[in-house]
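>>> Have a look at this fold, sequence not included:
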């Protein structure tokens, strides 16, 4: 199996939405009500919203594919002088454990290093055991607990950070 990671294009919007849907239900099905997941997907993965993210000069947006089929995606944005925020990183549940998330993260981190930042940060819902397990396995450190709103409902979220500078100094 060969994983290919490339910049996302408008032609990828439907595939990105399909991966998001399956990943959200698989990773968050026990933490969020199905109606909340449906509402979040409708809001956050509206075709116009996804297209705007892909076309934004401020957002790095990549897709991963195996045998030409999109099976994951990630997006990141420089939010502070010394920080890139990882907005999304999702892999289709049928492909979990195959290194696709790591390939996507590597590409996002390469982009972040090119931006000259010290760290990559992201937030993960406390009920997302899959996301938490992935980030901790690849070296992100959990910070403080905060709150995140998902279509009108507040949930506990953890802040995670990966220190790019420490990696470079090691």
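The structure has been received and is ready for your questions. None of the values given here were measured: they were computed from a predicted structure.

>>> alpha carbons only for contacts and neighbour counts from here, please
Will do.

>>> list the contacts for residue 79?
Applying C-alpha atoms under 8 Å, 6 or more residues apart in numbering, we find residue 79 in contact with residue 85.

>>> My error: substitute residue 70 in the last question.
Contact analysis of residue 70 by C-alpha under 8 Å, 6+ apart lists 12, 15-16, 63-64.

>>> Let's see that with 10 Å instead.
Neighbouring residues of residue 70 by C-alpha atoms under 10 Å, 6 or more residues apart in numbering: 3-5, 8, 12, 14-16, 18-19, 63-64, 91-92.

>>> same question, residue 7
Shown in contact with residue 7 (C-alpha under 10 Å, 6+ apart): 54, 60-64, 73-75, 107.

>>> Pasting the second one now:
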């Protein structure tokens, strides 16, 4: 299905919409893995208003929103994470809008930004328990393997995905 959302750089006024999408997407994807209270704490920390506003102001960080009828329905954050021209691109879409092509539109905009800052490869990690996230990344990236990471003292397996730009 083609997306009817428009993708543009995030603005300060988008912060509440980004937080709303993050909360809904994280709870849908991770509650079974971490529990509702832990997910709420992770979202509160990662999507603090001051953090998001700083990200909006940084040229090297791409923070983009997908909006439909004036409402933020998805976002992507990206930037170079390693000096070897490797970048990271995180995409979240409100669960009410999964399957509408919004993630793909955000991916395309994020890739454009990463090319502009000199990224040659995107490398992302998705918890293996996140079925929706893995399905999306498998459609657009090559799976490069798995590794174990520590989430607050708990070992979790992530799938590692890569894509050359």
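All right, it came through fine. Keep in mind it's a predicted model, so treat the numbers as computed, not measured.

>>> before we move on, back to that, widest-spaced pair of the contacts of residue 70 of the first structure?
Farthest apart among these by C-alpha to C-alpha are 3 and 14. That separation is 19.4 Å.

>>> check the fit of the lengthiest helix in the second structure onto the first structure and give the mean distance.
The longest helix of the second structure (DSSP state H) is helix 15-34. Compared with the first structure after fitting, helix 15-34 of the second structure deviates on average by 0.9 Å (mean C-alpha distance after the TM-score superposition for the first structure).

>>> In terms of secondary structure, what does that helix contact?
Counting contacts by 3 or more C-alpha pairs under 10 Å, 6 or more residues apart in numbering; DSSP states H and E, helix 15-34 of the second structure is packed against helix 36-46, helix 49-56, strand 62-68, strand 71-82, strand 86-93, strand 121-127, helix 131-140.

>>> Return the most buried member of these.
Burial of these is given as mean neighbour count (mean count of other C-alpha atoms under 10 Å); strand 62-68 ranks first at a mean of 24.

>>> What is the corresponding segment of the first structure for it?
Aligning strand 62-68 of the second structure against the first structure (TM-score structural alignment) gives residues 60-66.

>>> Stretch 74-91 of the second structure: end-to-end distance?
Counting by C-alpha to C-alpha, to the nearest Å, you get 7 Å between the two ends of stretch 74-91 of the second structure.

>>> next one: stretch 55-72 of the first structure
End-to-end span of stretch 55-72 of the first structure (C-alpha to C-alpha): 18 Å.

>>> hang on, residue 158 of the second structure packs against residue 147?
Yes. The pair residue 158 of the second structure and residue 147 passes the contact test of C-alpha atoms under 10 Å, sitting 5.6 Å apart.

>>> more crowded one of the two?
More neighbours surround residue 158 than the other of residue 158 of the second structure and residue 147, with 19 against 13 (other C-alpha atoms under 10 Å).

>>> To which residue of the first structure is residue 41 of the second structure aligned?
When the first structure is aligned by TM-score structural alignment, residue 41 of the second structure is paired with residue 39.

>>> just checking, its match touches residue 24?
No. Using C-alpha under 10 Å, residue 39 of the first structure is not in contact with residue 24, being 11.4 Å away.

>>> hmm, back to that, any chance of the helices and strands packed on helix 15-34 of the second structure in JSON lines, plus distance to residue 115 of the second structure?
As requested, those are exported to JSON lines (distance: least, C-alpha to C-alpha, whole Å):
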{"stretch": "helix 36-46", "distance to residue 115 of the second structure": "25"}
{"stretch": "helix 49-56", "distance to residue 115 of the second structure": "18"}
{"stretch": "strand 62-68", "distance to residue 115 of the second structure": "11"}
{"stretch": "strand 71-82", "distance to residue 115 of the second structure": "10"}
{"stretch": "strand 86-93", "distance to residue 115 of the second structure": "9"}
{"stretch": "strand 121-127", "distance to residue 115 of the second structure": "9"}
{"stretch": "helix 131-140", "distance to residue 115 of the second structure": "16"}
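
>>> How about residue 30 of the first structure, nearest residue that isn't a chain neighbour?
Once flanking residues are discounted, residue 30 of the first structure sits nearest to residue 127: 7.6 Å by C-alpha to C-alpha, 6 or more residues apart in numbering.

>>> What count of nearby residues applies to the equivalent of that neighbour over in the second structure?
In the second structure, residue 127 of the first structure lines up with residue 129, judged by TM-score structural alignment. Neighbour count for residue 129 of the second structure, taken as other C-alpha under 10 Å: 16.

>>> quick one on the thing from earlier: now the longest helix of the second structure against helix 131-140, angle please.
110 degrees (axes from the mean of the first three to the mean of the last three C-alpha atoms, to 10 degrees).

>>> Okay then, goodbye and thanks.
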